[in-house]
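Peer 1: When you get a sec, could you give me coordinates for this:
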Amino acid sequence: MLINAGNLKTLAIAFKAAFQGGLGQAASQYQVIATTVPSTTGSEEYGWLGSFPNMREWIGDRVINGAKSYGYTIKNKPFELTVAVPRTAIEDDQYGVYTPMMTEMGRAAAANPDQLAFNLLKAGNATACYDGQYFFDTDHPVIGADGAVASQANYDDNSGSGTTWYLLDNSRALKPIIFQNRKAPNFVSKTAETDDNVFERNEYVYGVDSRCNVGYGFWQLAYASRKTLDEAGLTAAYTAMCERKGDGGRPLGIKPTHLVVPPSLEIAALKLVNATTLANGADNVLKGLVQVISVPWLA
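Peer 2: Got it, this is the predicted structure:
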């Protein structure tokens, strides 16, 4: 290819098209467990977390529910992926070899929210949420009907043994994970003769950048367990979530919708909630209870 501004622009357009094609190749899973929140600043404050809204009979004046100030903030982070193409490859018409790389760049950019969201879920037993406790913990403070503070658990570590699996209620407006999006993936190129990469290293540079981050929503909508994933384990976790109460002893009406597992537990999970009958011929009462999501980022 003759190196000139017109041809380089055409090549950049072709590479960007390949990048855009890659954006649609990644099978997105994060949207199942995460609520996407648009962001317009460097960080967003979620001080209202912890206040489950509830209707009451209107007697007398309205009761204004103020948002509890927990000071939970999600700060946006920058992300990038950059690749270089030798100028000689362009001159020798070998640029087609690099087109799959641009497609893969798009796929990686699209997969970044999944990686962030599920890595955060995986780190829930050692990362704090809005109430200062770990997201998956045994002593979340909740005010009981008698006004006293009691502890609630959404984590069964089984003495630290076993592979972790997760039960989530993803039916609410705010899901267990928050994906905060400040800037969508943007494809850029540096191909001017005066760019340092061209002048000094004789290569053209193409890259993508974005700004986003993830954080925790309501811990009440999630449960993590290291117990054996069987009928007893799933039933215990499911019941604990359905019986969950908020401040004042008010039932929260939680109903788990998804069983999230690493690939090593996928078959066991599918058998548990998809099989019509058990090995002994009895009906499987857990059939259709929840949907199974197998996530490679949890491996």
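Peer 1: going forward, measure contacts between C-alpha atoms and count neighbours the same way
Peer 2: Will do.
Peer 1: which residues in the stretch 1-150 of the chain form strands?
Peer 2: Secondary structure of the stretch 1-150 of the chain (DSSP state E, counting those that start in this stretch): strands at 34-38, 43-45, 73-75, 77-86, 140-143, 149-152.
Peer 1: Okay, buried residues for the fourth one please.
Peer 2: Meaning strand 77-86. Within strand 77-86, the residues that count as buried by 16 or more other C-alpha atoms under 10 Å are Lys77, Ala84, Val85, Pro86.
Peer 1: quick one more, to check against the first:
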Amino acid sequence: MLITTATLNALRKGFKAHFQGGVGQEKTLYQRIATTVLSTAGEETYGWLGEMPEVREWIGDRHVHGLKEHDYAIKNKDFELTIGVQRNKIKDDTIGVYKPVFEGFGRKVAAHPDKLVFGLLKDGANQKCYDGQSFFDTDHPVLDAEGNTYTVSNDGGGAGTPWYLLCTSEVIKPIIYQEREAFDFVALDNPTDANVFKNKEFLYGTDGRCNVGFGFWQTAFVSRQPLTAANYEAARVAVQSMKADYGEPLNLSPDVLMVPPALEGAANRLMKNDQIDGSDNEWKGTAEVLMVSRLA
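Peer 2: This next block holds a predicted model:
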């Protein structure tokens, strides 16, 4: 194949089409448990996560709530993926073999939010959230009706395979996926480019800016206890009993039971069977089973 501007333009369009095709093929799950926030700066501060005021009866002057300023920010990170195509491959007209490569390229990009979101949740016992505690912890500080501090747990303990009970119906889901710049397909394929001149290689890549962080810890519960009806009930009670500062119930309703592959069977039996061990299963259909391979 003769390398000309027209040829390279056609190749670029073809490679980009394969890339976009791969993006469309990937089935992602992060949207189920993460709220996407569009970022406009290098980092975004979420100090307001500490307090969401309640509606009150209007007696006398308005009561102006000053939102708590927790020092919690999500700093955007740069990510990239680049591949090279040898000039001789184009000259020898063997570029057809690159179709699956660029499709896979696109799928990797589409899956990147899943990688970030589920990776963060999986490490939630070691990563801090807005209150300065680990996201999954046994002693999150909360104020009671009199303004005294007490502690609340969203960690069921145990030493087995972790499973998660999440409330995803709130405005802010358990995880925040922060996007600054969406991934875009770019090319460095001018015959006079240094990479072509020095290495006989055309470069095609994508890059973007994003990151992830935690939303409200109250909307997520982790347990390493066996996934039984009794332990599931305890997790539901814990989430449903969560209160805001000063004793206001949060009225959370957990709706996703998220598990790794090893617990998919146990989760399906608990959520889909009419009976468990010969007794009526009162927990059937109370949550959606979300199996996430990245939690393995």
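Peer 1: just to revisit the earlier point, of the strands of the stretch 1-150 of the first structure, which is nearest Thr191 of the first structure?
Peer 2: Nearest to Thr191 of the first structure, of all the strands of the stretch 1-150 of the first structure, is strand 77-86, at 10.0 Å by C-alpha to C-alpha.
Peer 1: And that closest one against the second structure, how far off on average?
Peer 2: Superposed on the second structure, strand 77-86 of the first structure shows a mean distance of 0.7 Å to its aligned residues (mean C-alpha distance after the TM-score superposition for the first structure).
Peer 1: Can you name every helix or strand that that strand contacts?
Peer 2: Here strand 77-86 of the first structure touches strand 203-216, going by 3 or more C-alpha pairs under 8 Å, 6 or more residues apart in numbering; DSSP states H and E.
Peer 1: what range in the second structure matches the strand it packs on?
Peer 2: Mapped onto the second structure using TM-score structural alignment, strand 203-216 of the first structure spans residues 201-214.
Peer 1: Stretch 244-253 of the first structure now?
Peer 2: The aligned range for stretch 244-253 of the first structure in the second structure is 242-251, by TM-score structural alignment.
Peer 1: Straight-line length of the matching stretch, end to end?
Peer 2: With C-alpha to C-alpha, to the nearest Å as the measure, the ends of stretch 242-251 of the second structure fall 8 Å from one another.
Peer 1: what's the answer for stretch 248-261 of the second structure, then?
Peer 2: The first and last residues of stretch 248-261 of the second structure sit 37 Å apart, counting by C-alpha to C-alpha.
Peer 1: Can you mark which positions in it are buried?
Peer 2: Neighbour count says stretch 248-261 of the second structure has Leu250, Leu252, Ser253, Pro254, Asp255, Val256, Leu257, Met258, Val259, Pro260, Pro261 buried, by 16+ other C-alpha under 10 Å.
Peer 1: residue contacts, the residue nearest the centre of the first structure?
Peer 2: Closest to where the C-alpha atoms of the first structure average out (C-alpha atoms, centre = their mean) is Ala117, at 2.3 Å. Shown in contact with Ala117 of the first structure (C-alpha atoms under 8 Å, 6 or more residues apart in numbering): Tyr30, Ala34, Ile177, Ile178, Phe179, Val214.
Peer 1: separation between it and Arg107 of the first structure?
Peer 2: Going from Ala117 of the first structure to Arg107 of the first structure by C-alpha to C-alpha gives 16 Å.
Peer 1: Equivalent analysis for Pro86 of the first structure, please.
Peer 2: Distance of Pro86 of the first structure to Arg107 of the first structure, computed by C-alpha to C-alpha: 22 Å.
Peer 1: Which parts of the second structure are helices?
Peer 2: Secondary structure of the second structure (DSSP state H): helices at 5-25, 87-91, 99-122, 194-199, 229-240, 264-272.
Peer 1: Can you give me the buried ones in the third one?
Peer 2: In other words, helix 99-122 of the second structure. By 16+ other C-alpha under 10 Å, the buried positions in helix 99-122 of the second structure come out as 99, 101-111, 113-118, 120-122.
Peer 1: same thing with the fourth one?
Peer 2: Buried residues in helix 194-199 of the second structure, defined by neighbour count with 16+ other C-alpha under 10 Å: Asn195, Val196.
Peer 1: Not counting sequence-adjacent ones, nearest residue to Pro100 of the first structure?
Peer 2: Ala18 (7.3 Å; C-alpha to C-alpha, 6 or more residues apart in numbering).
Peer 1: what's around that neighbour, how many residues?
Peer 2: Applying other C-alpha atoms under 10 Å, we find 20 other residues in the vicinity of Ala18 of the first structure.
Peer 1: What of Leu166 of the second structure?
Peer 2: For Leu166 of the second structure, the neighbour count with other C-alpha under 10 Å is 27.
Peer 1: Distance of it relative to Ala235 of the second structure?
Peer 2: As judged by C-alpha to C-alpha, Leu166 of the second structure and Ala235 of the second structure stand 10 Å apart.
Peer 1: Now the common contact residues for those two.
Peer 2: Phe221.
Peer 1: any chance of the contacts of Ala117 of the first structure in a markdown table, plus neighbour count and distance to Val198 of the first structure?
Peer 2: Formatted as a markdown table, the contacts of Ala117 of the first structure follow (neighbours: other C-alpha atoms under 10 Å; distance: C-alpha to C-alpha, whole Å):
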| residue | neighbour count | distance to Val198 of the first structure |
| --- | --- | --- |
| Tyr30 | 21 | 38 |
| Ala34 | 25 | 41 |
| Ile177 | 26 | 42 |
| Ile178 | 22 | 40 |
| Phe179 | 26 | 37 |
| Val214 | 25 | 36 |
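Peer 1: quick one on the thing from earlier: JSON lines for the buried residues of strand 77-86 of the first structure, including distance to Ile293 of the first structure?
Peer 2: Listed next are those as JSON lines, based on distance: C-alpha to C-alpha, whole Å:
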{"residue": "Lys77", "distance to Ile293 of the first structure": "27"}
{"residue": "Ala84", "distance to Ile293 of the first structure": "36"}
{"residue": "Val85", "distance to Ile293 of the first structure": "38"}
{"residue": "Pro86", "distance to Ile293 of the first structure": "41"}
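Peer 1: just to revisit the earlier point, can you check which of the strands of the stretch 1-150 of the first structure gets nearest to Asn158 of the first structure?
Peer 2: Nearest to Asn158 of the first structure among the strands of the stretch 1-150 of the first structure is strand 149-152 (16.4 Å), distances taken as C-alpha to C-alpha.
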